[in-house]
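1. with the sequence up front, the predicted model follows.
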Amino acid sequence: MASAPYIVTKGIVLRETETKDADKILTVLTAERGKISVVAKGVRRKSCEYAACAQHLAYSEWTLFQRGEWYYVREGSTEEQFMGLRTDLEALALGCYLAELTEAVTAPESPAPETLRLLLNGLYALSTLHKPAAIVKPAFELRLLCLAGYEPLADGCAYCGAADPEQPMLDVVQGVVRCGKCGVGERALSLPLCRDSLAALRHIVYGDPKRLYSFTLGPEALKRLGAAAEAFVSAQLERSFRTLDFYKSLQGPLMP
């Protein structure tokens, strides 16, 4: 019986789990095969030539072979380790959250080129471009959920149709923008925006992905965008994220 052919692919490690005999089980996001489970045998030994590839958030080219539902590593070479994250605990914590969020919305064995590109660009924005976390986090959250099929309707008030809603709000459950006076019964499910934060929301949802982080906001508008994006993720996915809790613990107490 002929041996299975090798598969060459590039992917980023979303999660790593140590197992017996110096092995690791990796959750790797690839463009062609989406999210796959990879067994890296002996990778925790100092002699392993591809140990750097098996680190959390490392982007590498992998040579794999498949047995059943599992992929096994033959060899690997590192493409990008995002070293700027590894020297900044807060940036690293946010990067880990981006990876956990990506894992949550990505299907196994389903091509995900746009999702992989989004994650790589997000990590690059934090690691190399040093974009503010307060911009990267909400932009990534909202854009990722758009790719996952949760795109909010932000082109006007969902109730009265106004293109420029008065006292705009984002209903995080229904995924729609509305005027502050419209849909009063849904008020408890909505987060307040403003003219600038609504414009940023529209830029994120409808704009060129290559310019995702190319916007600026004042502190108050940025705070509103961040709160709305985080609440939208929580409402749509109905779960919490351990890495988000850790990232927020590094922010310190809020100023009164």
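-> Sure, I can see it.
2. hey, let's count contacts and neighbours off CA atoms from now on
-> Fine.
3. can you give me the helices in this structure?
-> Ranges of helices in the chain, per DSSP state H, are 83-86, 89-105, 113-127, 133-147, 195-206, 219-237, 242-249.
4. buried residues in the fifth one?
-> Read it as helix 195-206. For helix 195-206, burial by neighbour count (16 or more other Cα atoms under 10 Å) applies to 196-201, 203-206.
5. near Leu129, how many other residues are there?
-> Using other Cα atoms under 10 Å, Leu129 has 12 other residues around it.
6. next, work out how far apart it and Glu100 are.
-> 22 Å (Cα to Cα, to the nearest Å).
7. take the buried residues of helix 195-206 and write them to TSV, including distance to Gly42.
-> Listed next are the buried residues of helix 195-206 as TSV, based on distance: Cα to Cα, whole Å:
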residue	distance to Gly42
Asp196	52
Ser197	49
Leu198	50
Ala199	50
Ala200	47
Leu201	46
His203	46
Ile204	42
Val205	43
Tyr206	45
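8. closest one to His56 out of those, please.
-> Using Cα to Cα, Ile204 is the member of those that lies nearest His56, at 26.8 Å.
9. one more to weigh against that first structure:
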Amino acid sequence: MQIETDGLVIMERQVGESDRLITVLTREEGVLRAFARKAKLLRSSKLSATQLLCYSRFLIYKGWDKYIIDDAQPVEVFFDLRRDIGSLSLAQYFCELAGALAPQEAEAGDFLRLLLRAFYYLSKGTRPHLLVKAAVEMRMLSLAGYMPDLVCCAGCACYEAETMLFLPRSGVLYCQSCYSQGAEPAVPLSPGALTALRHTVYADFDKLFAFRLPEAGLWEVARASEAYVLNTLGRSFPTLDFYHQAEPGGRTVPMEGTQTEKMDKG
């Protein structure tokens, strides 16, 4: 059986001297792993189309227990991502996140569209890294079935207060009056940051990256989104750690630094 589909290479590994084993996020088949024979040879038509971060059109043979790439043609190689180490490391983190969250052998068009749009903004440099990162993290988790409840306070249904508290372990909001200190670590959010966090989850896709915040607000949203990823999935990612090393200014506060005891000190 042959499959013709477009997809983004989210992982690659050399096999032997000339073959590649790649992981592709495809529109129709979700995440799949396929062998690209002779893809490392300079004369191979698959050379650029099967490299990491390349968006390509694939002709794939589907066997009983493996996929083999018969042909691959690049559509977009996102060359500009490699001009900036922060953009490159963030794109690699998004790939690893998609590998953990996107479905296998099932339709994944929304996941693919999310990564392609994020790569576009990272390549052009038209959106702050923290904005793109928060939008991708929150929307990808929501697509995977981990949408948080950001509508109102889980205790009194208050929609907005001077400071609201996001609980990344349970994915809910509390106002300061309802939050029980010590019950669970929380990330404080100002009204602007809360609006932006809601936007990453509930906005139409075409408007997902179309919000603006001052730097202080972006840091609040970044703390909340990364904490939600780490708590929801119960793990970190090597590519996320590398992003923080490559772009120290992008490091968000770890969970132990987001508890309300930090608020008390302020």
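-> Good, I have the coordinates. Computed from a predicted model, the values in this text were never measured in an experiment.
10. TM value for the aligned chains?
-> The pair, once superposed, lands on a TM-score of 0.94 when counted by TM-score structural alignment, normalised by the length of the first structure; 250 aligned residues with a Cα RMSD of 1.4 Å.
11. to Glu69 of the first structure, which of the helices of the first structure lies closest?
-> Nearest of the helices of the first structure to Glu69 of the first structure, taken as Cα to Cα: helix 89-105 at 17.4 Å.
12. against the second structure, what's the mean shift for that closest one, could you check?
-> By mean Cα distance after the TM-score superposition for the first structure, the fitted helix 89-105 of the first structure averages 0.7 Å away from its aligned residues in the second structure.
13. returning to that earlier point: of the helices of the first structure, which is nearest Arg15 of the first structure?
-> Using Cα to Cα, these put helix 89-105 closest to Arg15 of the first structure, at 7.7 Å.
14. list the buried ones in that closest one?
-> 90-103.
15. now that helix: which residue numbers in the second structure?
-> Under TM-score structural alignment, the match for helix 89-105 of the first structure in the second structure covers residues 85-101.
16. so how far is Ile69 of the second structure from the counterpart of Val13 of the first structure in the second structure?
-> Superposed on the second structure with TM-score structural alignment, Val13 of the first structure falls opposite Val9. Counting by Cα to Cα, the gap from Val9 of the second structure to Ile69 of the second structure is 12 Å.
17. for Ser18 of the second structure, same thing?
-> For Ser18 of the second structure relative to Ile69 of the second structure (Cα to Cα), the value is 14 Å.
18. between those two, who's got more neighbours?
-> Neighbour tally, Ser18 of the second structure and Ile69, criterion other Cα under 10 Å: the higher count belongs to Ile69, 24 against 15.
19. to which residue of the first structure is that one aligned?
-> So Ile69 of the second structure corresponds to Val73, using TM-score structural alignment.
20. in the first structure, which residue is closest to the centre?
-> Centroid-nearest residue in the first structure: Leu98, 3.5 Å away (criterion: Cα atoms, centre = their mean).
21. skipping adjacent residues, who's closest to His199 of the second structure in space?
-> Leu208 (6.9 Å; Cα to Cα, 6 or more residues apart in numbering).
22. can you give me every residue that contacts the one you found?
-> 135, 199-200 (Cα atoms under 8 Å, 6 or more residues apart in numbering).
23. Leu8 of the second structure versus that one, what's the distance?
-> Distance, Leu208 of the second structure to Leu8 of the second structure, by Cα to Cα: 20 Å.
24. Gly99 of the second structure too?
-> 11 Å.
25. got any residues that touch both of the two?
-> Common contact partners of Gly99 of the second structure and Leu8 (Cα under 8 Å, 6+ apart): Leu25.
26. need the counterpart of Gly149 of the first structure in the second structure.
-> In the second structure, Gly149 of the first structure lands on Gly145 (TM-score structural alignment).
27. kindly report the same for Val172 of the first structure.
-> With TM-score structural alignment as the criterion, Val172 of the first structure lines up with Pro168 in the second structure.
28. Val39 of the first structure now?
-> In the second structure, Val39 of the first structure lands on Phe35 (TM-score structural alignment).
29. likewise for Glu114 of the first structure?
-> So Glu114 of the first structure corresponds to Asp110, using TM-score structural alignment.
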